[in-house]
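A.B. asks: I would like the atomic coordinates for the input below:
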Amino acid sequence: MIPLLTADEMRAVERQAIEVWGIPSLLLQEHAALGALALLPSGEPLTVLAGPGNNGGDALALARLARLQGRSVRVFSPLVEPQWQGDGAVQARLWKGLGGEIQTLAEPAEGMRTWRGWVVDGLFGLGTTRPLEGQVVAWVRALNGSGLPVLALDLPSGLDPSAAELPGEAIRATRTACFGALKVCHGLLPARDHCGDIALIPIPLDQTPGAALHLLERPVLPTREWNAHKGSFGHVVIRAGSLGMSGAAVLAALGALRVGVGLVTVLTEPEVRAEIAAQVPEAMVRAWQGSVPQEADVLLVGPGGISQVPDWDGPLVVDASALKEGEGRRWMDRPGTAITPHPGEFARLFRLSRPLLMDERLAQARQVASGRPGVLLLKGAQSVIAGGAREDLWINPTGHPGMATGGSGDLLAGMVAGFRAQGLPMREAVATAAWFHGAAGDRLPGAGLLPTDLAGLLPELLRA
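C.D. replies: Got it, this is the predicted structure:
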């Protein structure tokens, strides 16, 4: 898991290092500036933009260190007479002590036409929560339109470090030197798109940063014993499929089978039993007779128009038609349960306004799932995973818009059930399925993907 810190979480880690460990804040700034300077090509002239706060102090430290290396460096500020604060005031004195000037431009777009080499963005950092205003906006627009390569210090100016959405105008960086730990804006779209290539710059902190938000990394799957057999890898029972929607049951069965489950039984409506069986000969396909087989390890209900959830005490995955209005709390309070709604189903389940923006989705997922035993997989771009008696949220970074097609969710639901049947805890099963589902899509970029295309790639990904 990769932690994504809010501004407050990052400040707490820095404060711990300064007040408890005793490391001077200026030393943290020097480490940050040295690490960022190493990302810039040698020999090229540098233009450094410095704001009045700590981010400007980082920029001035970088400018001083670059000049001591013999590089051509100029420093500009959007403010005619910047009022440097804290460590930034110290760095301004050191820069001026080397004979450095801090210039400004009345017409930034005109002035930037003569600039060459890289621009270092040190205007605003962790303190940004509101849209940029006044003359600074003209500088941001001019830089974005200049075509110059930009290195952002910690984060591009204009981004809120604690949010996925943009407050307003923001610099589009070529590269970002992230200090100490990734922030929320480095991991979540659309803010992530403004960061360019992200390099994590180590700074001396005396503890591992803790975060309420994490980005999924490639899962590590348990090894299989040499003498394993089909009974070793679980039995998924799928209650799915009705007239006109038999394909959903087929895809759910494929999802479970392709992630390595040992046995799959599909319990479907009698009129579609034969056509499902013909498409998935590896599964046992039976007409629904009102009960779940005792040998089931996991039950998946909902794909293909099935709305009624059978009585069942074991692990349960609830998807699609079984996600009925107002029943979200019921499933989140049930241990061993995962629900897999897309945003529209999520809003219906919990009677919420439909979440459109990433920050809204995070807040709503945290509200309905925090600390509850059930697991929520809120599907979509950067799916959100919550619950499982935990307070933190996990975000899946894999996948792309070309996967937005009918049947993709049915395949994913089968994958969740398949990983749970093989022994993964429910929250880990959900996360693992989401990651591999998106990773399969990343092997086939662009529109026109079929869920069966994704299913075909899963064994190769699992072997890797």
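A.B. asks: Please make it C-alpha for all contacts and neighbour counts, starting now.
C.D. replies: Noted.
A.B. asks: Buried residues of stretch 205-224, list them for me.
C.D. replies: 205, 209, 211, 213-216 (16 or more other Cα atoms under 10 Å).
A.B. asks: Just the closest of these to residue 414, please.
C.D. replies: residue 216 (19.8 Å; Cα to Cα).
A.B. asks: just to revisit the earlier point, and the buried residues of stretch 205-224, which two are furthest apart?
C.D. replies: Maximum distance among the buried residues of stretch 205-224 (Cα to Cα): 23.2 Å, for 205 and 216.
A.B. asks: and which of the buried residues of stretch 205-224 is nearest to residue 174?
C.D. replies: residue 215 (22.0 Å).
A.B. asks: burial of the spatially closest residue to residue 128 that is not a sequence neighbour, as a residue count?
C.D. replies: Excluding the flanking residues, the one nearest residue 128 by Cα to Cα, 6 or more residues apart in numbering is residue 160, at 5.2 Å. Residues contacting residue 160 under the criterion other Cα atoms under 10 Å number 28.
A.B. asks: OK, contacts around residue 160?
C.D. replies: Counting by Cα atoms under 8 Å, 6 or more residues apart in numbering, residue 160 makes contact with 126-130, 166-167, 185.
A.B. asks: Could you give the separation of the helix or strand harbouring residue 418 from the chain centroid?
C.D. replies: Secondary structure assignment for residue 418, by DSSP states H and E: helix 408-421. Put simply, helix 408-421 sits 20 Å off its chain's centre (Cα atoms, centre = their mean, to the nearest Å).
A.B. asks: now for that helix, which elements pack on it?
C.D. replies: For helix 408-421, the helices and strands in contact under the criterion 3 or more Cα pairs under 8 Å, 6 or more residues apart in numbering; DSSP states H and E are strand 235-239, helix 246-258, strand 298-301, strand 316-318, helix 426-442, helix 451-463.
A.B. asks: In the stretch 151-300 of the chain, what residue spans correspond to strands?
C.D. replies: Under the criterion DSSP state E, counting those that start in this stretch, the stretch 151-300 of the chain carries strands at the ranges 175-179, 197-201, 213-215, 235-239, 263-268, 284-287, 298-301.
A.B. asks: Check the gap between the residue nearest to residue 128 and residue 168 for me.
C.D. replies: According to Cα to Cα, to the nearest Å, residue 160 stands 9 Å off from residue 168.
A.B. asks: what about the closest residue to residue 371 other than its chain neighbours, how many neighbours?
C.D. replies: Excluding its sequence neighbours, the residue lying closest to residue 371 (Cα to Cα, 6+ apart) is residue 389, at 4.1 Å. The local packing of residue 389 (other Cα under 10 Å) involves 17 other residues.
A.B. asks: now the other sequence, so there's something to compare against:
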Amino acid sequence: MHNELLSPVEMAEADRLAIAEGPLDGYGLMKRAGEAVAAVVLARYPTATRVHVLCGPGNNGGDGFVVARLLQESGVDVALWVSGEPRADSDAALASTECRLARQPLSAFAAEPGSLVVDALYGAGLSKPLSGDAARAVRIVTALGLPVVAIDLPSGVSGESGAILGSAFRAATTVTFARKKPGHLLLPGREQCGEIVLADIGIGDGVIAHIAPRTFENGPAHWLPAFPVPAVDAHKYKRGHTGVFSGGPSATGAAHLSALAAARSGAGAVTVLSPANAMQVNAAHLTSIMLRKTDAVADLAAFLTDRRPSSFVLGPGFGVGERARDFAVALLGARQGQGAGVEGLVLDADGITSFRDESETLFQAAGGAGAPALVMTPHEGEFGRLFPDFADDEALSKLAKARAAAARAHAIVVYKGADTVIAAPDGRAAINGNGAPWLATAGSGDVLAGIIAGLLAQGMPAFEAACAGVWIHAEAGSRFGPGLIAEDLPLAMVPVLRELMESTAE
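C.D. replies: Presented below is the predicted three-dimensional model:
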């Protein structure tokens, strides 16, 4: 699986490098692209009474000219609509010359029920709102409910951000080349793409490796080599120990969810760290999860010395305030190699909000030499409390916001949502594509925090652990389907984990 994502700029560089490397020139790549799209149209829409091909003035339009020619040669009734002329001596101009179909101006575009539209207007490189004749074409196609096959990306969708620029086609199928773009996965663009077909047009893996993309589609191919598999001689403490901070007596449920998820994800031991006034409530609900009184930083220090935990979850149901800040800073000061052995802290919910007015305290602690990894899992509101300048910047995509936040915070940032973005301080980022609406339920985020902490406890690197946790969480929710509540998720993870374990053995 090719899980790298290319920005429009990186895709243009991939084209340039592939042409320089040969054997295909630019027009050769364009013909390959058109052949791939034409094959999809013929295979998926054999009963279309007519195919309308809409061509823009750039390379996307050049692909469209190839498609129109091939479909006409295959006996399809093709209508060709053109917006502007390709630049002289360009590959698109060559494609236009070879396509001898009669063409009509896009300004006169009209279609009929039962027909199909091939969108070859702008693709991923569009940087300004769709307007004029193109916007009118979108309105006509939408009103008629015609199926659309988009080349590269539906025109009107930003390949960089997934934003809708003015208006956009809603494709039934999108055919893209070499690698997907961020706009294929980021909302709202993802909903405009329909089924995405990734076509090989001759841009080799070596070209992609030379570009060295830093953005990925999240999935097992990206992190499975680092996924923890218990050794034959493993005992519970070899599999890591996770501590989960509990709230007061009326707010223990979130910690229970995180703790159970950490255990299900493979942590050999899990301890709920409870304030004294919640000990009895927690004890009444915990079985395989251990319990320890933890009211102050001194109690935490004793736990670090006595039990040598590997990871922590702080925030779910904990309460907002100084106590949360004190615990977080203390953990980030538990330097690895000084006997504590703390691999990482997952900061969620109240833990994040506790730093809304003191974010620099958190960021400085996370950036200290030898500090445990910090993983933050904010939803949109929590992200805005900690990074208000990034959150309010409409020029930044969700991907760019997460990257900027990770760099500032010296942390892995899991910017949650239907298109969750996981970003690392070093610039790596992954966009998750297997989310499901069933996960929009109270407590779901507490489970995610526990999964990530459980993987951290087993020694999985922080970025990979966060990516794996997000994917496993979403996959479990997707498979469970309607009726899902947070309590279902830890058990729903089991078949997903089993399949991952089996994959590591192949």
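A.B. asks: hmm, back to that, which one, of the strands of the stretch 151-300 of the first structure, ends up nearest to residue 378 of the first structure?
C.D. replies: strand 213-215 (14.5 Å).
A.B. asks: what does that closest one rub up against?
C.D. replies: With Cα under 8 Å, 6+ apart, strand 213-215 of the first structure has contacts from 1-5, 184, 187, 392-397.
A.B. asks: how far does it sit from the chain's center?
C.D. replies: 7 Å.
A.B. asks: what's next to the strand or helix carrying residue 210 of the second structure, contact-wise?
C.D. replies: Assigned by DSSP H and E, residue 210 of the second structure belongs to helix 205-211. Outside helix 205-211 of the second structure, the residues within contact range by Cα under 8 Å, 6+ apart are 10, 13-14, 17-18.
A.B. asks: mind checking how far it is from the chain centre?
C.D. replies: In terms of Cα atoms, centre = their mean, the centre of helix 205-211 of the second structure is set 21 Å apart from its chain centre.
A.B. asks: mind checking how far the counterpart of residue 275 of the first structure in the second structure is from residue 253 of the second structure?
C.D. replies: Under the alignment defined by TM-score structural alignment, residue 275 of the first structure is paired with residue 281 of the second structure. Relative to residue 253 of the second structure, residue 281 of the second structure is positioned 10 Å away (Cα to Cα).
A.B. asks: neighbour count winner among the two?
C.D. replies: When neighbours are counted by other Cα under 10 Å, residue 281 of the second structure and residue 253 differ, and residue 253 comes out ahead with 21 against 16.
A.B. asks: So what does the more buried one match up with in the first structure?
C.D. replies: In the first structure, the residue matched to residue 253 of the second structure (TM-score structural alignment) is residue 247.
A.B. asks: isn't that match right next to residue 278, touching?
C.D. replies: No: applying Cα atoms under 8 Å as the test, residue 247 of the first structure and residue 278 come out as separate, 11.4 Å apart.
A.B. asks: so where do the helices sit in the stretch 101-250 of the first structure?
C.D. replies: Using DSSP state H, counting those that start in this stretch, the helices found in the stretch 101-250 of the first structure span residues 108-111, 135-144, 184-187, 246-258.
A.B. asks: For residue 381 of the first structure, which of those is the nearest?
C.D. replies: Taking Cα to Cα, helix 184-187 is the member of these nearest to residue 381 of the first structure, at 12.5 Å.
A.B. asks: who touches the aligned partner of residue 136 of the second structure in the first structure in this structure?
C.D. replies: Aligned by TM-score structural alignment, residue 136 of the second structure pairs with residue 138 of the first structure. Residues near residue 138 of the first structure by Cα under 8 Å, 6+ apart: 108-109.
A.B. asks: For residue 192 of the second structure, see how far away the aligned residue in the second structure for the residue nearest to residue 128 of the first structure is.
C.D. replies: Using TM-score structural alignment as the criterion, residue 160 of the first structure maps onto residue 158 of the second structure. Distance, residue 158 of the second structure to residue 192 of the second structure, by Cα to Cα: 11 Å.
A.B. asks: neighbours of residue 149 of the first structure, just the number please.
C.D. replies: Neighbour tally, residue 149 of the first structure, other Cα under 10 Å: 17.
A.B. asks: hmm, back to that, does the residue nearest to residue 371 of the first structure count as helix, strand or coil?
C.D. replies: coil (DSSP: H, G, I helix; E, B strand; the rest coil).
A.B. asks: Likewise for residue 305 of the first structure?
C.D. replies: coil.
A.B. asks: that older thread, could you dump the buried residues of stretch 205-224 of the first structure to a markdown table with distance to residue 317 of the first structure?
C.D. replies: Below are those laid out as a markdown table (distance: Cα to Cα, whole Å):
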| residue | distance to residue 317 of the first structure |
| --- | --- |
| 205 | 41 |
| 209 | 33 |
| 211 | 28 |
| 213 | 24 |
| 214 | 23 |
| 215 | 23 |
| 216 | 21 |
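A.B. asks: which residues sit in contact with the corresponding residue of the second structure for residue 319 of the first structure?
C.D. replies: Alignment note: residue 319 of the first structure maps to residue 348 in the second structure; criterion TM-score structural alignment. Applying Cα under 8 Å, 6+ apart, we find residue 348 of the second structure in contact with 313-316, 376-378, 446, 449.
A.B. asks: count of neighbours near the closest residue to residue 348 of the second structure other than its chain neighbours?
C.D. replies: Nearest non-adjacent residue to residue 348 of the second structure, counting by Cα to Cα, 6+ apart: residue 315, 4.8 Å away. Counted with other Cα under 10 Å, the neighbours of residue 315 of the second structure add up to 26.
A.B. asks: One more: residue 411 of the first structure?
C.D. replies: So residue 411 of the first structure, with other Cα under 10 Å, has 27 neighbours.
A.B. asks: quick one: the residue nearest to residue 371 of the first structure and residue 376 touch, right?
C.D. replies: No: Residue 389 of the first structure lies out of contact with residue 376 (Cα under 8 Å); the separation is 11.0 Å.
A.B. asks: which residue sits closest to the aligned partner of residue 458 of the first structure in the second structure in space, ignoring its chain neighbours?
C.D. replies: Alignment note (TM-score structural alignment): residue 458 of the first structure maps to residue 493 of the second structure. Closest residue in space to residue 493 of the second structure, ignoring its immediate chain neighbours: residue 476 at 5.1 Å, by Cα to Cα, 6+ apart.
A.B. asks: Return the residues in contact with that neighbour.
C.D. replies: Shown in contact with residue 476 of the second structure (Cα under 8 Å, 6+ apart): 489, 492-493, 496.
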